[in-house]
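Undergrad: structure for this input, please:
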Amino acid sequence: MSTLDIRQIHKEHAADSIALSEFAFQMVLTPQQREERFAFFNEQESWGAYVDGKLAARLSILELHTWLHGKRFEMGGIAGVATWPEYRRGGLVTGLLHNALRVMKEQGQILSFLHPFQFAFYRKFGWETYTDYMKYEIPTAMLPKLPLQTGSIVRVDEQIPLLNGIYRSYAVRYNGTLDRDEQWWKRRIFASKKGTAAVYRDVAGVPGGYVFYDVKDNICKIHEMIALNYEAEQALWKFIADHDSMMDKVTLQAPADNRLSFLLDNPRIKQELVPYFMARIVDVVSFLEQFPFAVADDLLGTGMRESELTLHIRDRHAEWNDGSFTIKIDAFGTAKVEKLQAGQNDLNELAVECDISTLSAMFMGYQRPEFLHSINRLQGSEESIRRLEALIPRRQTYLPDFF
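TA: Model prediction:
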């Protein structure tokens, strides 16, 4: 009988892990790329499922940080999930995901993101869609017609402190963006995407945005356009439009709530809303105690010191989240959470019930309580739903990165 063992993949087995990823993701690495992957192989991030001593499946748990309502959260990024065909449908990925949830909880990673090969598969394990992006294709002739802009645009090399300062000011405005570090810029941005970066500064010399792009085969591919204000956005678009002799069209992706087409003379461009990453709350208590709740209107001017709510959560894959929780939120938006003992039900008109995937989509800001209630994914009284609507701030989700 085959024996299953889930453990970290040590450096001496790195070649096996790389070979599995190559096969599963249909990559053909050059010898140099394979050497680079071996050099950067991280034992702490890499987990394998071994059958009779042979690596049969693997995944990585990346140590990342994300922004949520302007607050920085520790997050575990699940990446590189792969299984050899002869071991598929044998429960190996299930075992790896259960192990990953336990590991992330121990490491204090109270949120987890992943890019799904199939949304329905990961939804079974508690992850849920948390962000989309708009994908645009704009013919050169339909680009914005803008006059000469104030300020200046200068091409820069890999000036990470400058670019990251602009990016960070932009990223904190969204839910679910990454807090990038220097290594992320080097390995995930510049090493994987060819192109040129140009920074916009206003008349006072203050950086207000950048564009990272590449022109090849008459197509201008914008990897990132980050603008902190409309002035910077106009200047960057004028800069891109001035490449008109080199290109037939521009492609880019942007937050789902952007209004690019409205700014064009002719908005009939090719545009597509693309469901992207999934998120999961790993540890409900820790997450809710760090979550910046809105100050409920019914506390203001009433003399009440706390807003209370009860959550009944279903989580079949993380028993520490499965059960009932009382939440007391003070006038500063800080919560104190207590998990009720088994069999102890706090049934009241301010109780709501849902599974962990619904809770994750709701608290990431991707879907609102009223909508989730209307499609029967969130149960509760009208008063409890109204209270939850008031307590969860509104903010657009976005993720310009991939892992």
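Undergrad: when you work out contacts or count neighbours from here on, use the C-alpha atoms and nothing else.
TA: Noted.
Undergrad: what is the subsequent helix or strand relative to the helix or strand harbouring Ala100?
TA: Using DSSP states H and E, Ala100 falls within helix 92-106. Helices and strands here follow DSSP H and E; after helix 92-106, the next one along the chain is strand 111-114.
Undergrad: Proceed likewise with the subsequent sequence, for comparison:
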Amino acid sequence: MDRPRFSPPEGAAEREAVIDIEAQSFALAPPDAAAMVEKVGLANFRVLRERGEVVAMALPIPMGQWYGGRRVPMAGVGGVGVSPRARGQGTATQLMREVLQEMRGAGFPLSVLYPSTQTLYRRVGYEQAGSRYEIRAQVEGLDFRERALALRPIRETDHAVLQDVYRRQAASRHGFLDRVPHIWNRVHSPRNETAYGFLVEGAQGVEGYVYLVRRRKVEYKQELVLTDFVALTPTAARRLLSFLGDHKSLALEAVWSGGPADPWLFLLQEQTYQVKLLYHWMLRVLDVPAALEARGYPEGLSGTLHLEVEDELFSENRGRFMLHVSEGKGRVERGGEGQMRLNIRALAPLYSGFLTPEALRSVGALAAEDACVRRAAAIFTSPPPVLPDMF
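TA: Modelled structure (predicted):
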């Protein structure tokens, strides 16, 4: 029986094809590519076939993302690769169309990815919707003396508690992931490195934790790369920063991922740090009504926004929608006056709060009168959307 054009890989030959594409697409040694495929699980990949041969692959990752204090189901996409012999022929576009069809069919209203090229992903409806920044703090500048909370190494039995601690913080951070095991593995076991975990706890239990990788730099000095940094209380934040500062005889910098205005930096006495943009991640709205109803909105705000959306890939997303917002929630119905006209790409940064309606209008990404723009700005107001995790 012929295999379908798009499905999970099957058999030893297709496993080797996935490993080969992984190795060549991401400059990995074949053993490292094989280890990654084994770790993730072959059945979780999707492949595109031409004349029965695997020519492209992707890794959909079912998870969630926090918007306005509410978890929105989201399918991340990683590991997109095309065999060298099939490049330049529209293969990646065909692959992504298949991936998006499957994810929408599975009920995901959103998809997010980190682009190696924006042109490809814009072609299928993704657009910039948030940021990931690198924060480099001089360890010598972490001059805290907080010792109120006990600090100890993380044990295997702590993982369930730490996941709850992370989720409590992430729910209040616009754009953060609701992590799944694949993402947690990147925290606990970064590729070819060792992450050391430490938590802080008080009378009420665990209040924060950090995972760090020690990288040797110059003259035996280290760089502390934080794969995760969570603090539920100011005391926990200061205690963890004190712990990092205690490395000043060994380490030059502590490095972690966050947003353009990371709250932990506010605690520092001086601006002994640098914040650098690493990536703009991209969002694709797969189901307009479901996405608009799933996210949270400002409490105390009531209003209706009339949208008219264009989407070349999904006919169900085309047309007019009325978004009614009240008590922090949204309700969508078909119809209305279509006062704000935009395509599915422009809906992504509007939805996430990455760009204001006025900014989108200024570059021709949406059309609306001033009153409608002001209403949309109030509805979609949010902190800058940030996604510290890579996938």
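Undergrad: mind reading off the mean deviation between the helix holding Ala100 of the first structure and the second structure?
TA: Compared with the second structure after fitting, helix 92-106 of the first structure deviates on average by 1.3 Å (mean C-alpha distance after the TM-score superposition for the first structure).
Undergrad: in that helix, what counts as buried?
TA: Neighbour-count burial for helix 92-106 of the first structure flags 92-93, 95-97, 99-102, 104-105 (criterion: 16 or more other C-alpha atoms under 10 Å).
Undergrad: so which residues make contact with it?
TA: Here helix 92-106 of the first structure makes contact (C-alpha atoms under 8 Å, 6 or more residues apart in numbering) with 6, 47-49, 56-59, 61, 76, 81, 83, 110, 125, 282-283, 317-318.
Undergrad: picking up where we left off before, ok, the buried residues of helix 92-106 of the first structure vs Ala24 of the first structure, which is closest?
TA: Nearest to Ala24 of the first structure among the buried residues of helix 92-106 of the first structure is Val93, at 13.5 Å by C-alpha to C-alpha.
Undergrad: from Tyr122 of the first structure, how far out is that closest one?
TA: With distances taken as C-alpha to C-alpha, to the nearest Å, Val93 of the first structure is found 10 Å from Tyr122 of the first structure.
Undergrad: return the residue of the second structure aligned against Ser152 of the first structure.
TA: Alignment note (TM-score structural alignment): Ser152 of the first structure maps to Ala150 of the second structure.
Undergrad: residues contacting that match?
TA: So Ala150 of the second structure contacts 200-202 (C-alpha under 8 Å, 6+ apart).
Undergrad: what sits up against the helix or strand harbouring Gly330 of the second structure?
TA: Assigned by DSSP H and E, Gly330 of the second structure falls within strand 329-334. Applying C-alpha under 8 Å, 6+ apart, the set of residues contacting strand 329-334 of the second structure from outside is 289, 292-297, 320-325.
Undergrad: next one: stretch 198-212 of the first structure
TA: With C-alpha under 8 Å, 6+ apart as the test, stretch 198-212 of the first structure has contacts from 150-156, 163, 166, 195-197, 222-229, 232-233, 235-236.
Undergrad: could you redo the last one with a cut-off of 7 Å?
TA: 150-156, 166, 195-197, 222-229, 232, 236 (C-alpha atoms under 7 Å, 6 or more residues apart in numbering).
Undergrad: give me the neighbour count for the closest residue to Pro349 of the second structure other than its chain neighbours.
TA: Nearest residue to Pro349 of the second structure, sequence neighbours excluded (C-alpha to C-alpha, 6 or more residues apart in numbering): Ala129, at 4.4 Å. Residues near Ala129 of the second structure, counting by other C-alpha atoms under 10 Å, number 26.
Undergrad: tell me the contacts of Phe229 of the second structure?
TA: Per C-alpha under 7 Å, 6+ apart, neighbours of Phe229 of the second structure: 209-211.
Undergrad: aligned partner of it in the first structure?
TA: By TM-score structural alignment, Phe229 of the second structure lines up with Met225.
Undergrad: next SSE downstream of the helix or strand harbouring its match?
TA: If you go by DSSP H and E, Met225 of the first structure is part of strand 219-227. Next helix or strand after strand 219-227 of the first structure toward the C-terminus (DSSP H and E): helix 230-241.
Undergrad: that next one packs against which elements?
TA: Where contact means 3 or more C-alpha pairs under 7 Å, 6 or more residues apart in numbering; DSSP states H and E, helix 230-241 of the first structure is packed against strand 207-216.
Undergrad: again, only using 10 Å
TA: Counting by 3 or more C-alpha pairs under 10 Å, 6 or more residues apart in numbering; DSSP states H and E, the packing neighbours recorded for helix 230-241 of the first structure are strand 152-156, strand 196-201, strand 207-216, strand 219-227, strand 249-255.
Undergrad: how about the ones you listed, which one is nearest His10 of the first structure?
TA: His10 of the first structure lies closest to strand 219-227 among those, at 34.4 Å (C-alpha to C-alpha).
Undergrad: what is the orientation angle of that closest one with helix 230-241?
TA: Here strand 219-227 of the first structure points in a direction 170 degrees away from that of helix 230-241 (axes from the mean of the first three to the mean of the last three C-alpha atoms, to 10 degrees).
Undergrad: the nearest residue to Ile61 of the second structure once chain neighbours are set aside: how many residues sit nearby?
TA: The spatially closest residue to Ile61 of the second structure, leaving aside those adjacent along the chain, is Gly76, at 4.8 Å (C-alpha to C-alpha, 6+ apart). Per other C-alpha under 10 Å, the neighbour tally for Gly76 of the second structure reads 22.
Undergrad: what's the answer for Leu111 of the first structure, then?
TA: By the criterion of other C-alpha under 10 Å, Leu111 of the first structure has 27 neighbours.
Undergrad: kindly report the same for Asp257 of the first structure.
TA: Neighbours of Asp257 of the first structure (other C-alpha under 10 Å): 12.
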